[in-house]
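Trainee: Mind looking at a prediction? Sequence and model below.
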Amino acid sequence: MSFYDEVGGAETFQRLVHEFYVGVKADPELRALYPEEDLGPAERRLRMFLEQYFGGPNTYSQERGHPRLRMRHAPFPVTLDMRDRWMRHMLAAMDTLELDEAHAEAMRDYFMRAAHMLVNTDDTPHASL
């Protein structure tokens, strides 16, 4: 049985990603990173990606090719603040699920590693010269 199946399959990932985007919609700074007016397509892409990553259907790769997370996020300014905002909403979404601690910890660990890896812009205030 895959991790995907162990945590509840499609229903779990649909709930997780939907709750995550509820948080994104309420966060103007993070929401500004999403160029689409309708977050539905972004929600679908994240859900498909997470399902595939955690052992579910490989629909993401079939439709979009290799995930290449860093490349796909390169056009967007992913700062430490944006990483932290993303994590705050993802962890809040995780809290809506009833996962056992081992599965929840594995997911939190992945989210933290992936979010940190995507930081591509320094958001440290620079002193004037």
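Mentor: Perfect, thanks for sending it.

Trainee: C-alpha from now on. contacts and neighbour counts both.
Mentor: OK.

Trainee: what does stretch 62-74 contact?
Mentor: 49, 60-61, 117-118, 120 (Cα atoms under 8 Å, 6 or more residues apart in numbering).

Trainee: oh sorry, the question was meant for stretch 29-36
Mentor: Contact with stretch 29-36 is made by 24-25, 42, 76-77, 82, 85-86, as judged by Cα under 8 Å, 6+ apart.

Trainee: Now with 7 Å, please.
Mentor: With Cα atoms under 7 Å, 6 or more residues apart in numbering as the contact definition, stretch 29-36 has outside contacts at 24-25, 76, 82, 85.

Trainee: which of these sit farthest apart?
Mentor: Maximum pairwise distance among the contacts of stretch 29-36 (Cα to Cα): 17.2 Å, between Lys25 and Phe76.

Trainee: if we can go back for a sec, just the buried residues of the contacts of stretch 62-74.
Mentor: Buried subset of these (neighbour count, 16 or more other Cα atoms under 10 Å): 49, 60, 118, 120.

Trainee: Count the neighbours of Arg83 for me.
Mentor: 18 (other Cα atoms under 10 Å).

Trainee: Can you classify it by secondary structure?
Mentor: helix (DSSP: H, G, I helix; E, B strand; the rest coil).

Trainee: take a look at this one as well, against the first:
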Amino acid sequence: MFAAVGGEKTFRKIVRGFYAQVPDDDILGPMYPVEDMAGAEDRLYWFLSQYWGGPRTYQEKRGNPMLRRRHFPFAIDEVAAERWLELMARSLEQIDNETLPAPHRAAIWNHMQQVAYMMINRPG
């Protein structure tokens, strides 16, 4: 799907749109050190690109995703997962339907929902 929806340009736009909202967010902002925002943006881009059939940069630079393990140091409850999804939904809304047709948009969104709820590691 990576190439079918515009490849790097589209996935960079999704990730950039998400991270543009993070610093001012009262829930997610404190989880992301300002000095590593660009690094966090790159890692999410690499992960999403690889997952959806793009370059295997994430694997080459970071190894196996192990998402729950990598996110365990952060207190992620249902409220945080919902906020992550809210910001990501806003970012996805910035991608036009021609670039990201409904079936592809739905597949990406369903995956993001599954991953967001899988990251919950604290009661909330």
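Mentor: Sure, I can see it. Bear in mind the structure is a predicted one, so any value in this text is a computation, not a measurement.

Trainee: Of the contacts of stretch 29-36 of the first structure - the most surrounded one?
Mentor: Val24 (22 neighbours).

Trainee: quick one: it and Ala115 of the first structure, what's the gap?
Mentor: Distance, Val24 of the first structure to Ala115 of the first structure, by Cα to Cα, to the nearest Å: 15 Å.

Trainee: OK, contacts around Trp109 of the second structure?
Mentor: The contact partners of Trp109 of the second structure, taken as Cα under 7 Å, 6+ apart, number zero.

Trainee: Skip the chain neighbours and tell me the closest residue to the residue nearest to the spatial centre of the second structure.
Mentor: Nearest to the geometric centre of the second structure sits Leu44, at 5.3 Å (Cα atoms, centre = their mean). Nearest non-adjacent residue to Leu44 of the second structure, counting by Cα to Cα, 6 or more residues apart in numbering: Val15, 6.8 Å away.

Trainee: Aligned to the one you found, what sits in the first structure?
Mentor: With TM-score structural alignment as the criterion, Val15 of the second structure lines up with Val17 in the first structure.

Trainee: My read is that that match contacts Phe49, right?
Mentor: No: the criterion here is Cα atoms under 7 Å, and Val17 of the first structure misses it with Phe49 at 10.5 Å.

Trainee: Now the common contact residues for the two.
Mentor: When Cα under 7 Å, 6+ apart defines a contact, no residue borders Val17 of the first structure and Phe49 alike.

Trainee: Would you map the strands across the first structure?
Mentor: Along the first structure, no stretch is classed among the strands by DSSP state E.

Trainee: how about the helices of it, start to end?
Mentor: Counting by DSSP state H, the first structure has these helices, from start to end: 3-6, 9-25, 28-31, 40-53, 59-64, 69-73, 80-94, 101-117.

Trainee: hang on, the earlier thing: measure how buried the match of Val15 of the second structure is and give me the count.
Mentor: 23.

Trainee: mind listing what whatever residue of the second structure lines up with Thr79 of the first structure touches?
Mentor: The equivalent of Thr79 of the first structure in the second structure is Asp77 (alignment by TM-score structural alignment). Residues near Asp77 of the second structure by Cα under 7 Å, 6+ apart: 120-124.

Trainee: among the residues you listed, which ones are buried?
Mentor: By 16+ other Cα under 10 Å, the contacts of Asp77 of the second structure give 120-121 as buried.

Trainee: among the contacts of Asp77 of the second structure, which recur in the first structure?
Mentor: Listed in the original numbering, those still in contact in the first structure are 120-124 (both residues aligned by TM-score structural alignment, their matches' Cα atoms under 7 Å).

Trainee: Kindly present those as a markdown table, with separate columns for distance to Ile95 of the second structure.
Mentor: Shown next, in a markdown table, are these (distance: Cα to Cα, whole Å):
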| residue | distance to Ile95 of the second structure |
| --- | --- |
| Ile120 | 27 |
| Asn121 | 30 |
| Arg122 | 32 |
| Pro123 | 33 |
| Gly124 | 32 |
